[in-house]
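Enquirer: Could you look at this predicted model? Sequence included:
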Amino acid sequence: MHFRLGELFCGPGGIAWGAAHADIGDPNYKIIHTWANDYDADTCSTYRHNICPNEPSSVHHADIRTFDLTSLPAIDALAFGFPCNDYSVVGEQKGINGIYGPLYSYGVKALRQFRPQFFLAENVSGLQNANEGSAFKKILSELREAGYTITPHLYKFEEYGIPQARHRIIIIGIRSDLDVVFRVPSPAPYAYKDNTSKTALEVPPIPKNAHNNEPTKHAPIVVQRLSYIKPGQNAFTADLPEELQLNIKGAQISQIYKRLDPKKPAYTVTGSGGGGTHIYHWAEPRALTNRERARLQTFPDNYEFMGSKESVRKQIGMAVPCEGARIIFEAVLRSFAGIKYDAAEPNI
């Protein structure tokens, strides 16, 4: 059974890579790219270049609010990582009342139009608490009403061998008329995997000619400040001389000038980068390159991101880790194939 996949808010292709590489040992069960949409031009270029270079017209650069979904071909599976800006704990948390908050509804619209056999929806962990929890309940209710049995779960990707502490709500929906039961894949098989940031960035070494590997140019004061910050520390927990301390009022964000701990998974890769919010190397006084950030997101080294250095940083930060997506899609395929696998209890 080959599932034709459509994607809304497709990002640079982390979900798509995971779908394309999902392998349960039965060639009859595959997920095939059919079409994708995103509002960002560079993101669409990255997706075309890596996911469907022979079908560039299948990726539609358009604002979902004006995009004609009826022009798209039929699909058997839908993925939509709807924008998280209004649900992130870092933002204002306007939730469903923000500009981006209501965009999940286009995923529901696509479910009603295409009636795919399953879907994957993704968002940040803050979605649970937005609008005092009412937004999440509303979204889950609408997904059920569209005709799907849903399994929401807060995946902690570091538990699945991903070299990054990244916590994301992923909802798997199976069309209600199908005799298929999805179960959350257990993290137990990945418990012994070395997913430290040091191993992720050094084994194997990044090729010298790797794409998107340009270093960041730092001001001398940044280099000096980093020299006082130990692995795992940030600008507020380190013992900094007064002249290197940050004069910031209000919240002291823990990721400002935070250096990686080489013995642990990285902290969350985000799309930001200004004001000390790059991810910083544990030994060298510098920010990680985009290629290193992509490794923490488990993109292969030959995955080439399009656009400016800043655009690439944002694309990498918004993506779902490739290997994490693959693990979840393989659980979906096993569910359809009737193959038993280690499962965990949903935590939502």
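Expert: Yep, that arrived.
Enquirer: From now on I want contacts and neighbour counts done on CA atoms only, so please keep to that.
Expert: Fine.
Enquirer: Where do the strands of the stretch 151-300 of the chain begin and end?
Expert: 167-175, 184-185 (DSSP state E, counting those that start in this stretch).
Enquirer: Columns mean neighbour count and distance to residue 258 on top of those strands, output as TSV?
Expert: Listed next are the strands of the stretch 151-300 of the chain as TSV, based on neighbours: other CA atoms under 10 Å; distance: least, CA to CA, whole Å:
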stretch	mean neighbour count	distance to residue 258
strand 167-175	21	19
strand 184-185	22	32
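Enquirer: The ones you listed: which one's closest to residue 302?
Expert: strand 167-175 (25.5 Å; CA to CA).
Enquirer: residues making contact with that closest one?
Expert: The contact list for strand 167-175 (CA atoms under 8 Å, 6 or more residues apart in numbering) reads 115-125, 127, 143, 147-157, 180-182.
Enquirer: Pasting the second one now:
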Amino acid sequence: MIFKTAELFAGPGGGAYAAKTSKLIDESGKKWGFQHAWANEFDPDTVETYKENILNNPNASTVYCEDVRKFDIKNHELLGAIDALIFGFPCNDFSVVGKQKGLSGDYGPLYTYGVKTLKEYKPKVFIAENVGGLTSANDGEAFIRILKSLSKTGYTLTPNFYKFEEYGVPQARHRIIIVGIRNDIAEKGIKFRVPAPTTPNPEDYITAEQAITVPPIPIDAFNNEQTNHNLRTVEMLSHIPEGGNAWSLSIPEDLRLNVKGAKLSNIYKRLARNKPSYTVTGSGGGGTHMYHWSENRALTNRERARLQTFPDNFHFMGGKESVRKQIGMAIPPRGMRHILLAVLKTFAGIEYKYVEPTRRLQPEVLFNVSGSEVATLVKS
């Protein structure tokens, strides 16, 4: 079974690369995997990255560079049937770093286009991804509304809070991922289980130093340009200890930032070499580019891409800041691959190690009903 797979908010291809590299063969010799059907993404550079790396074809016609609000989801003749849908709906309004406008923001309501696509195409399975802050936006109402909307389309949901450092990603990146299996399939006993962490113990986490230095990145590697810092920034960085940030007391008074109000912890924050990195982000001004543990500089985009588990031959297209944004907004392929392989094993009837999903995120807990009553409730 090869799942014809569509994507909304596709990004540069973190989910697509994970899907492309998620394959298995069952005991009967049957092949299982995912195959690109079509994808939608708004940003032109990001679309070029996706075409270049996922399809190896810069002229591919199945990646639609268009605002999802104008994208003709109903055009079945053009898009065709699908078996799976992946969508990491925009997190800007749900992130705890932002203002958390949630469903009241410009980006919060965009999840509804995933819902519309599920209604139109009824794929066998979907995988939706967003930031952990999704559960607190709008005092928790946003997450409940999203779960109800997804349930109403006819899917049995398994939401879970994933800590990707527990799945071999050298980064403390925490995300909510919702796997939905169509009800008529779930009723036949096809039940998704949360794959067990591969590196559950902190001493087994892949560190920032391991990710960035093994093997060494060639100086002329693609997307490896260094930032030209001014002398004052270099001098300030020289006084920040490993793991420290712009508020470190070791910085001389005359080099400290003149900032009033909240002091964000990731400003000029150096990595700690023996731990996973902090979360790679795609936006932010000076001081938010992530900084080397010993060298007085920001990380290169290739180093950030390694923290996101993209291979060195994955070439991001566009200017330096565009590439930074693409890398930061992507889902780490290595983390996503564990989830997609679990999906394949679920459908193939192959057993795998699993853990119970995050209890506080389950529909029956949030809606305060029994599991059998969830379907009845969401229809009301």
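Expert: Structure's in. What do you need? Quick caveat, the model's predicted, so the values are computed rather than measured.
Enquirer: and residue 336 of the first structure, which of the strands of the stretch 151-300 of the first structure is closest to it?
Expert: strand 167-175 (9.6 Å).
Enquirer: okay, the closest one sits on what stretch of the second structure?
Expert: Aligned using TM-score structural alignment, strand 167-175 of the first structure spans residues 174-182 in the second structure.
Enquirer: mean shift between the matching stretch and the first structure?
Expert: Aligned to the first structure and superposed, stretch 174-182 of the second structure gives a mean residue distance of 0.5 Å (mean CA distance after the TM-score superposition for the first structure).
Enquirer: can you give me the offset of that stretch from its chain's centre?
Expert: Averaging C-alpha positions (CA atoms, centre = their mean, to the nearest Å) puts stretch 174-182 of the second structure 11 Å from its chain's average.
Enquirer: And residue 125 of the first structure, what's its match in the second structure?
Expert: Under the alignment (TM-score structural alignment), residue 125 of the first structure pairs with residue 132 in the second structure.
Enquirer: repeat for residue 230 of the first structure
Expert: The pairwise alignment with the second structure assigns residue 230 of the first structure to residue 241, based on TM-score structural alignment.
Enquirer: Check residue 301 of the first structure too.
Expert: Aligned partner of residue 301 of the first structure by TM-score structural alignment: residue 312.
Enquirer: you'd agree the match of residue 230 of the first structure is up against residue 272?
Expert: No. Residue 241 of the second structure is beyond contact range of residue 272, at 9.2 Å (criterion: CA atoms under 8 Å).
Enquirer: Could I get the full set of helices for the stretch 51-200 of the first structure?
Expert: For the stretch 51-200 of the first structure, the helices defined by DSSP state H, counting those that start in this stretch occupy 104-114, 134-145, 197-202.
Enquirer: Now tabulate these in JSON lines and tack on distance to residue 316 of the first structure and mean neighbour count.
Expert: As requested, those are exported to JSON lines (distance: least, CA to CA, whole Å; neighbours: other CA atoms under 10 Å):
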{"stretch": "helix 104-114", "distance to residue 316 of the first structure": "21", "mean neighbour count": "18"}
{"stretch": "helix 134-145", "distance to residue 316 of the first structure": "25", "mean neighbour count": "16"}
{"stretch": "helix 197-202", "distance to residue 316 of the first structure": "15", "mean neighbour count": "19"}
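Enquirer: And those: which comes nearest residue 42 of the first structure?
Expert: Nearest to residue 42 of the first structure among the helices of the stretch 51-200 of the first structure is helix 104-114; the distance by CA to CA comes to 21.8 Å.
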